[in-house]
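Undergrad: No letters, just coordinates:
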């Protein structure tokens, strides 16, 4: 690691290109930091559960999971995934109805019941599927498209690089949750959050945010440096798809949430709480202690 000594933080984020690209420099000691991540890779459904159980120091989780973890974890103002034109998609088979109302009573595969994708889907479905949904099946995100393709489920809610690859499975997009969210709010889509233990204290949290910002900036300045790390963990993803993934999900909000980012997070949680889908967030709970 850069420097003479460091404090290790138990850390989990996904093997997806946006996370490996974002955290590569910090994880490999290429930016100055007194803190060093001990990295485990895990799907978002796993990291959401780890956060709810308070098991690690630093995690990438769904923004939808925040209401259950904010007492123990602070939301970091950087490192996460927000954006425009990058929302989850509802996919169906090529012969399925193009009317969202016909999802009533159907079985839907989702990446996590605590995922932002599923929360956006529930907000959308409350209006678009007045007959109510059928069963919900939780699958790892990379198993959803095959499950739709072979008819094990009627539709699938997909995230990440599935935006670029679903046609290969003979599937079609029934609805774009990001388009629905942006049309309703005008705000970017909050997808993945970075959280860290509040018990680390304000000084350590500020150092952590600085390290992550430095890692993002290093990745932008040296895009080839992280390529091996990205492709090693990208589940045999086409390098061109990995590049599309990074370009879409690593953006200005990754370096700093800013006013629009925080407005998007508050908007999502307030709408979801009003619909009875998540607990209400306490005043000030989203504020960063290390500011």
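TA: Thanks, I have it. Note that this is a predicted model, so its numbers are computed, not measured. Residues are numbered from 1 along each chain as shown.
Undergrad: contacts and neighbour counts: CA atoms only from here.
TA: OK.
Undergrad: C-terminal to the host helix or strand of residue 240, which secondary structure element comes first?
TA: According to DSSP states H and E, residue 240 maps onto helix 239-249. Counting by DSSP H and E, the next helix or strand C-terminal to helix 239-249 is helix 252-255.
Undergrad: Identify, by residue count, the longest strand of the chain.
TA: The longest strand of the chain (DSSP state E) is strand 189-197.
Undergrad: That one vs helix 239-249, what angle?
TA: 80 degrees (axes from the mean of the first three to the mean of the last three C-alpha atoms, to 10 degrees).
Undergrad: so what does strand 189-197 touch, helix or strand wise?
TA: strand 58-62, strand 73-75, strand 81-83, helix 116-128, helix 177-185, helix 258-274 (3 or more C-alpha pairs under 8 Å, 6 or more residues apart in numbering; DSSP states H and E).
Undergrad: mind listing what's buried in it?
TA: Using 16 or more other C-alpha atoms under 10 Å as the test for burial, strand 189-197 gives 189-197.
Undergrad: this is the comparison structure:
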């Protein structure tokens, strides 16, 4: 079975047991490790992987071929994307200063960018000047070096942006939580509708539970794919992004997904994605 997910600690921690053949009855995996912008594109291809990690923002475009699985993804509180600026640009107190500026984002179909667009529609009436897509690990250096004026970052960047002497303009996850009272949906696990979705869901849940029961078992595997992170940052990353919703979205999780995609659809940013399309 072909699967694609990021090399980030939360994904490698979750899927370690399945990748290493530790889940009873689960088929052998052929893994592609790729940045979220790449996996979003893979899901849009007719020959994409059987199971894939994508942004929730990309979900409406792939629902005809892929089904949302209620586990394995990234959804939670206090884990949203951050909008960062350089100390050289005094924008921290006035988002309108971003009007006409260059902003780097990790993917045009990322949840981070979708949240940014919803936030910017309220805070920057004139809009930013130019959106530049780049791999998320290149964004903070680009902001620091002045090649872009602001950057939208995800994952472990919330633990490391101070190292680049960057300034937090807004925590978009906090903005979302205060506005809706709901957790923020970041990354979804989807599987081809032709598969036995109940079985795939069970294998992923078993892999999550194995990871929790044997946290040291995946250590070398996780660290090997997180080469630029310290072990402390890796553990903080896992603790933040692997939570109750990783095992089961539940009603709160589905409510958060519907709220995000409904708002985005009403704003004309994504196709309509009803609850009926999200459940199977």
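TA: On my side now, so go ahead. Because the structure is predicted, anything quoted here is derived from the model rather than measured.
Undergrad: and the aligned partner of residue 5 of the second structure in the first structure, what is it in contact with?
TA: Aligning on TM-score structural alignment places residue 5 of the second structure opposite residue 13 in the first structure. By C-alpha atoms under 8 Å, 6 or more residues apart in numbering, the contact set of residue 13 of the first structure is 19, 39-44, 47, 59-61.
Undergrad: What's the separation between the residue most central in space within the first structure and residue 152 of the first structure?
TA: The centre of the first structure sits closest to residue 192, judged by C-alpha atoms, centre = their mean, with a distance of 2.6 Å. According to C-alpha to C-alpha, to the nearest Å, residue 192 of the first structure and residue 152 of the first structure sit 28 Å apart.
Undergrad: How about residue 141 of the first structure?
TA: Plainly put, residue 141 of the first structure is 15 Å away from residue 152 of the first structure if you go by C-alpha to C-alpha.
Undergrad: These two: who's more crowded?
TA: residue 141 (21 against 13; other C-alpha atoms under 10 Å).
Undergrad: start and end residues in the second structure for stretch 178-188 of the first structure, please.
TA: Against the second structure, stretch 178-188 of the first structure falls on residues 173-183 (TM-score structural alignment).
Undergrad: How about stretch 32-43 of the first structure?
TA: With TM-score structural alignment as the criterion, stretch 32-43 of the first structure aligns to 24-35.
Undergrad: Now do the matching stretch: distance to the chain's middle.
TA: 19 Å (C-alpha atoms, centre = their mean, to the nearest Å).
Undergrad: Can you name the next helix or strand after the longest helix belonging to the first structure?
TA: Longest helix of the first structure, by residue count under DSSP state H: helix 202-221. On the C-terminal side of helix 202-221 of the first structure, the nearest following helix or strand under DSSP H and E is helix 227-232.
Undergrad: how big is the offset of that following helix relative to the second structure?
TA: Superposed on the second structure, helix 227-232 of the first structure shows a mean distance to its aligned partners of 0.4 Å (mean C-alpha distance after the TM-score superposition for the first structure).
Undergrad: what's in contact with that helix?
TA: Contacts to helix 227-232 of the first structure, defined as C-alpha under 8 Å, 6+ apart, come from residues 15-17, 20-21, 24, 237, 239, 242.
Undergrad: Equivalent analysis for stretch 238-247 of the second structure, please.
TA: Applying C-alpha under 8 Å, 6+ apart, the set of residues contacting stretch 238-247 of the second structure from outside is 9-10, 13-14, 70-76, 78-79, 205, 208-209, 253.
Undergrad: at 6 Å what do you get?
TA: For stretch 238-247 of the second structure, the surrounding residues in contact (C-alpha atoms under 6 Å, 6 or more residues apart in numbering) are 10, 71-74, 205.
Undergrad: thinking again about what came up before, helices or strands next to the longest helix of the first structure in the packing?
TA: Helix 202-221 of the first structure sits against helix 17-27, with contacts defined as 3 or more C-alpha pairs under 6 Å, 6 or more residues apart in numbering; DSSP states H and E.
Undergrad: Run the chain-centre distance for the helix it packs on.
TA: Distance of helix 17-27 of the first structure from its chain centroid, counting by C-alpha atoms, centre = their mean, is 14 Å.
Undergrad: cool, and stretch 163-171 of the first structure?
TA: Put simply, stretch 163-171 of the first structure sits 20 Å off its chain's centre (C-alpha atoms, centre = their mean).
Undergrad: Check stretch 229-240 of the second structure too.
TA: Chain-centre distance of stretch 229-240 of the second structure: 16 Å, with C-alpha atoms, centre = their mean.
Undergrad: what does it correspond to over in the first structure?
TA: Mapping stretch 229-240 of the second structure onto the first structure (TM-score structural alignment) gives residues 237-248.
Undergrad: Of all the residues in that stretch, which ones are buried?
TA: Neighbour counts over stretch 237-248 of the first structure (16+ other C-alpha under 10 Å) mark 237, 241-246, 248 as buried.
Undergrad: Need the residues that contact the longest helix of the first structure.
TA: Where contact means C-alpha under 6 Å, 6+ apart, the residues beyond helix 202-221 of the first structure that reach it are 22-23, 25-26, 33, 255, 289-290.
Undergrad: among those, who's most crowded?
TA: That'd be residue 22 among the contacts of helix 202-221 of the first structure, by other C-alpha under 10 Å, with 28 neighbours.
Undergrad: Which position in the second structure pairs with it?
TA: Checking TM-score structural alignment: residue 22 of the first structure goes with residue 14.
Undergrad: what's the answer for residue 101 of the first structure, then?
TA: Under the alignment (TM-score structural alignment), residue 101 of the first structure pairs with residue 96 of the second structure.
Undergrad: Its match: neighbouring residues, count only.
TA: The burial count for residue 96 of the second structure: 17, using other C-alpha under 10 Å.
Undergrad: Return the residues in contact with residue 48 of the second structure.
TA: Applying C-alpha under 6 Å, 6+ apart, the residues near residue 48 of the second structure are residue 42.
Undergrad: Would you mind measuring from it to residue 3 of the second structure?
TA: Distance, residue 48 of the second structure to residue 3 of the second structure, using C-alpha to C-alpha: 9 Å.
Undergrad: Give me the mean distance between the helix or strand encompassing residue 51 of the first structure and the second structure.
TA: For residue 51 of the first structure, the host element (DSSP H and E) is helix 44-52. Following superposition, helix 44-52 of the first structure is found to deviate from the second structure by 0.4 Å on average (mean C-alpha distance after the TM-score superposition for the first structure).
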